[in-house]
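Participant: Quick check, what structure comes out for this input:
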Amino acid sequence: MPNPAAPPPPSPAPPTASPSAPSDHPRACPACAGPVDPDPRFTAWCPACEWNLVPAEEAAEDCAKSAKELARERAAAERTERLFEEVAAGRADTTRRDWLAASALAAPVHAVTVAVAGAAGWLLVTGNTPLRCLGALLLAVAFLLRPRLGRVPSGTGVLGRSEAPALYGLADRVAAELGAPPVGVIRVTEDFNASMAVVGLRRRSVLTLGLPLWEALDDRQRIALLGHEFAHHVNGDNRRGLWLGSAMRALAHWYDLARPAERTRGGYGAVALLSLIGDYLGNAFLYLVSRLPYRAYLLLDRLTARAGQQAEYRADELGARVASTEAARAMLGSLLLGSAVGTVTMRLRAEIQSRPQSRSRSGQREAAPGPDVTDLWPQLREHLAAIPPLERERLLRRSRRYGHTVDASHPPTHLRLALLARHAPLPAAVTCPPAEAAAITAELAPHRTRIARTLLAG
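Facilitator: Model prediction:
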């Protein structure tokens, strides 16, 4: 799902400050006297007037923003809303003009690398010794400036087809339903997310599954997640293509190379003063140099943002076609529950650390029987199942206020849910029988233990 080089997501509108929920968890709203959910495990809020929809500490962050920042966020929110209405009404175009402008902007990005490499080669072949040294330096620069195509991951978390035949089999069925190529590599991480990337010169696809998100979904929702990710091969998202995608990654890398580094302070006397002046002058020069790739990246991102969000809406529709509209909506709703992972993790970590210690016959200290790292996933599913509808509604309204997105390349989650609600319900085209689901669970068992240990280690 994520676009790794994308800037932070915008917030549609500045929320109004809300008071924190009182410690006694009121049963009546102090603002309008409406009923408040009495469940003390979750935030007390009023669905009628939205009192305490957003805790005060979160609202204070937006209240501290400047008028310029708020105006920029409002403008971005308005553009996002307009695009949603156009897509929902079937009036959104293919943004060919923006795509052509972005492709034209990507050309000089690639041309810079080619020109530097060509100059280096010419100097190395035809130049004298000093010019050949310069050519070698330019060749090193060209290597640093080269477009990043990504690498096929290996090592911890990577599943081969022989290790996970059931998971690969399900993924292949989803890909075939959408007309997408089969996945090359699947890896499992500790993130509450999922993504699809195409990497390397051979353009192999890499499916990344965040295990906390996978564990939070049921079998139908997991198919919807796979459907959304494989849809990126067929939804016309040019941002993920070789030409535009590598140009955006190259600009992000150029900016990282050129941006000023933080100075390590230390030392006394004239030498320290000269070093400080040199650092300031060098950082000022690097700041000016880094502005060009930074601004070029922002322009390229702006030109492709509209088409990218259209592609995400299209991926949601294709995911619904594979797994059913109901499963796709439930999967998107689960994206709002990422904080539950932190809640359960902290609670289980505290339980494990508070276990009394006992001594074995050999005299070594051993933990008394109690919760273990493998309890994380059952407790997470238990916690998610216990979240009442009113709390889910609060999270949805909160996402509407803040414009919750998976990342900046995605439309706000509440708009993605709203668009699916406007379509006629679709049945599932791909299902996962219980035996296959059990096999996938067994294949992921070692990674569940490893990732649970990583999360609980903090």
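Participant: Please count neighbours and contacts with C-alpha atoms only from this point.
Facilitator: Will do.
Participant: For the stretch 51-200 of the chain, just list every one of the strands.
Facilitator: Ranges of strands in the stretch 51-200 of the chain, per DSSP state E, counting those that start in this stretch, are 158-159, 185-189, 194-199.
Participant: out of these, which comes closest to residue 454?
Facilitator: Evaluated with Cα to Cα, those place strand 185-189 nearest to residue 454, the distance being 10.2 Å.
Participant: Proceed likewise with the subsequent sequence, for comparison:
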Amino acid sequence: MPNPAAPPSSAPASPSAPPSADRPRSCPACSGPVDPDPRFTAWCPACEWNLVPAEEAAEECGKSPKDLARERAAAERTERLFQEVAAGRTDTTRRDWLAASALALPVHAVTVAVAGAAVWLLVTGNTPLRCLGALLLAVAFLLRPRLGRVPSGADVLKRGEAPALYGLADRVAAELGAPPVGAIRVTEDFNASMAVVGLRRTSVLTVGLPLWEALDDRQRIAVLGHEIAHQVNGDNRRGLWLGSAMRALAHWYELARPAERSRGGYGVVALLSLIGDYLGNAFLHLVSRLPYQAYLLLDRLTARAGQQAEYRADGLGARVASTEAASEALETLLLGPATGTVTMRLRAEIQSRPRSGRRDAAAGPDVTELWPQLRAHLAAIPPLERERLLRRSRRAGHAVDASHPPTHLRLALLARQAPLPAAVTCAPDEAAAVAAELAPHRTRIARTLLAG
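Facilitator: Modelled structure (predicted):
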């Protein structure tokens, strides 16, 4: 559940910010009342005047007609899919999945063919052919599908280190009929995600601590439910066949993509180098177009079903934590830039404090201040500003990324469904145990964020 784009102005600059002298008291378009809070963007809820501030609107106007037409077409496809899902019509993507699976076949066949040819030359060929076989074997190694690997390092929580958090995730997985989570990572991002990696297809849950700290216990369970639901929501894009084919195509493109021109040299040497770079890059450009276009086609074929799977994961998250908690968690995603506001402000405050003696200099910043300030900062955002962010998201069609439906459509689909109660809850003692397990990571991540 990566963080959607949202304007930097969506968060208060400071709870004690003075009112602006030129702030309008009424809407210049309809004379309706304007948001009186001086900490936030002045806008009119009645006619949506200044819903998108001028500087952000200028960025939108800078887009080319081709980009705008592409965005409109994508928005229309997304809206049609939403209507289909809302009406219960979800069978139209089966032919797309079949076409995508068929397209993945030659991707995997290329690697198998190159590897098979390499082995055949190594076994049956003479010395020159064996050298060619070794070269082909190296090429096959470069072309192999990337399955990912189970992460390790300071950001990974092992089961023995976090029995309460793993226990909570296991209860969510059991409620959804999903396998237990294999590993949990804690990062500094305002998001959460689920991946399945390695030959053993180990599930890896990544939790961004800033997002975790911005949520309450009910909303945290909703996020866990959404991410763990990706193991049972029919999202074949994450599966071994299609997922590895898409990652292989992306890697092939990176391998074949032209490099920057070399610089340096004088006279004839520089001219020959320039010509060589030009011809080589022109050839690589042609070669790289094939995996690039194949990736775009595969992505296009799987996009509809991938978005359907996201809607289904939202529904499963609501079943686990309640519809209300799932909707609140989605709305919180719009507040992601507020974490950056808090971090920059606290970093500036810490840097401006005088230090006395070597002990203070070695101690570093007081990172324990970040999380309470973040929670207070988000709690200070009033409903009217949250409504502005939601309407802005609706107008711009903001989504967490290209694989997700727009956030406002996800909220709209949850609102159309019958409200569900929570199937999994977190008792106060369990929440306290989870917080204690995350304490070292809370310090580590706060230090990383404040260090810039």
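Participant: Structural similarity score between the chains, please.
Facilitator: Put the two chains on top of each other and the TM-score (TM-score structural alignment, normalised by the length of the second structure) is 0.94; 439 aligned residues with a Cα RMSD of 1.9 Å.
Participant: Check the gap between the aligned partner of residue 337 of the first structure in the second structure and residue 320 of the second structure for me.
Facilitator: In the second structure, residue 337 of the first structure lines up with residue 335, judged by TM-score structural alignment. As judged by Cα to Cα, to the nearest Å, residue 335 of the second structure and residue 320 of the second structure stand 23 Å apart.
Participant: Give me the more crowded residue out of these two.
Facilitator: Set residue 335 of the second structure next to residue 320 and count neighbours by other Cα atoms under 10 Å: residue 320 wins out with 30 against 25.
Participant: To which residue of the first structure is the more buried one aligned?
Facilitator: For residue 320 of the second structure, the aligned position in the first structure is residue 322, judged by TM-score structural alignment.
Participant: after superposition, how close is whatever helix or strand its match lives in to the second structure?
Facilitator: Using DSSP states H and E, residue 322 of the first structure sits in helix 269-323. For helix 269-323 of the first structure, the mean distance to aligned residues of the second structure following superposition is 0.7 Å (mean Cα distance after the TM-score superposition for the first structure).
Participant: per the alignment, residue 89 of the first structure corresponds to what in the second structure?
Facilitator: Under the alignment (TM-score structural alignment), residue 89 of the first structure maps onto residue 87 of the second structure.
Participant: ditto for residue 300 of the first structure
Facilitator: Structural alignment (TM-score structural alignment) places residue 300 of the first structure against residue 298 in the second structure.
Participant: for residue 182 of the first structure, same thing?
Facilitator: Aligned partner of residue 182 of the first structure by TM-score structural alignment: residue 180.
Participant: Please apply the same query to residue 192 of the first structure.
Facilitator: Per TM-score structural alignment, the equivalent position to residue 192 of the first structure in the second structure is residue 190.
Participant: So its match sits against residue 214, correct?
Facilitator: No. Using Cα atoms under 8 Å, residue 190 of the second structure makes no contact with residue 214, being 9.1 Å away.
Participant: before we move on, the earlier item: by contact count, what packs against the helix holding residue 322 of the first structure?
Facilitator: When contacts are defined as 3 or more Cα pairs under 8 Å, 6 or more residues apart in numbering; DSSP states H and E, helix 269-323 of the first structure sits against helix 67-88, helix 96-126, helix 165-178, helix 219-231, helix 242-258, helix 325-334, helix 413-421.
Participant: at 6 Å instead, please
Facilitator: Taking 3 or more Cα pairs under 6 Å, 6 or more residues apart in numbering; DSSP states H and E as contact, the helices and strands that helix 269-323 of the first structure lies on are helix 96-126, helix 219-231, helix 242-258.
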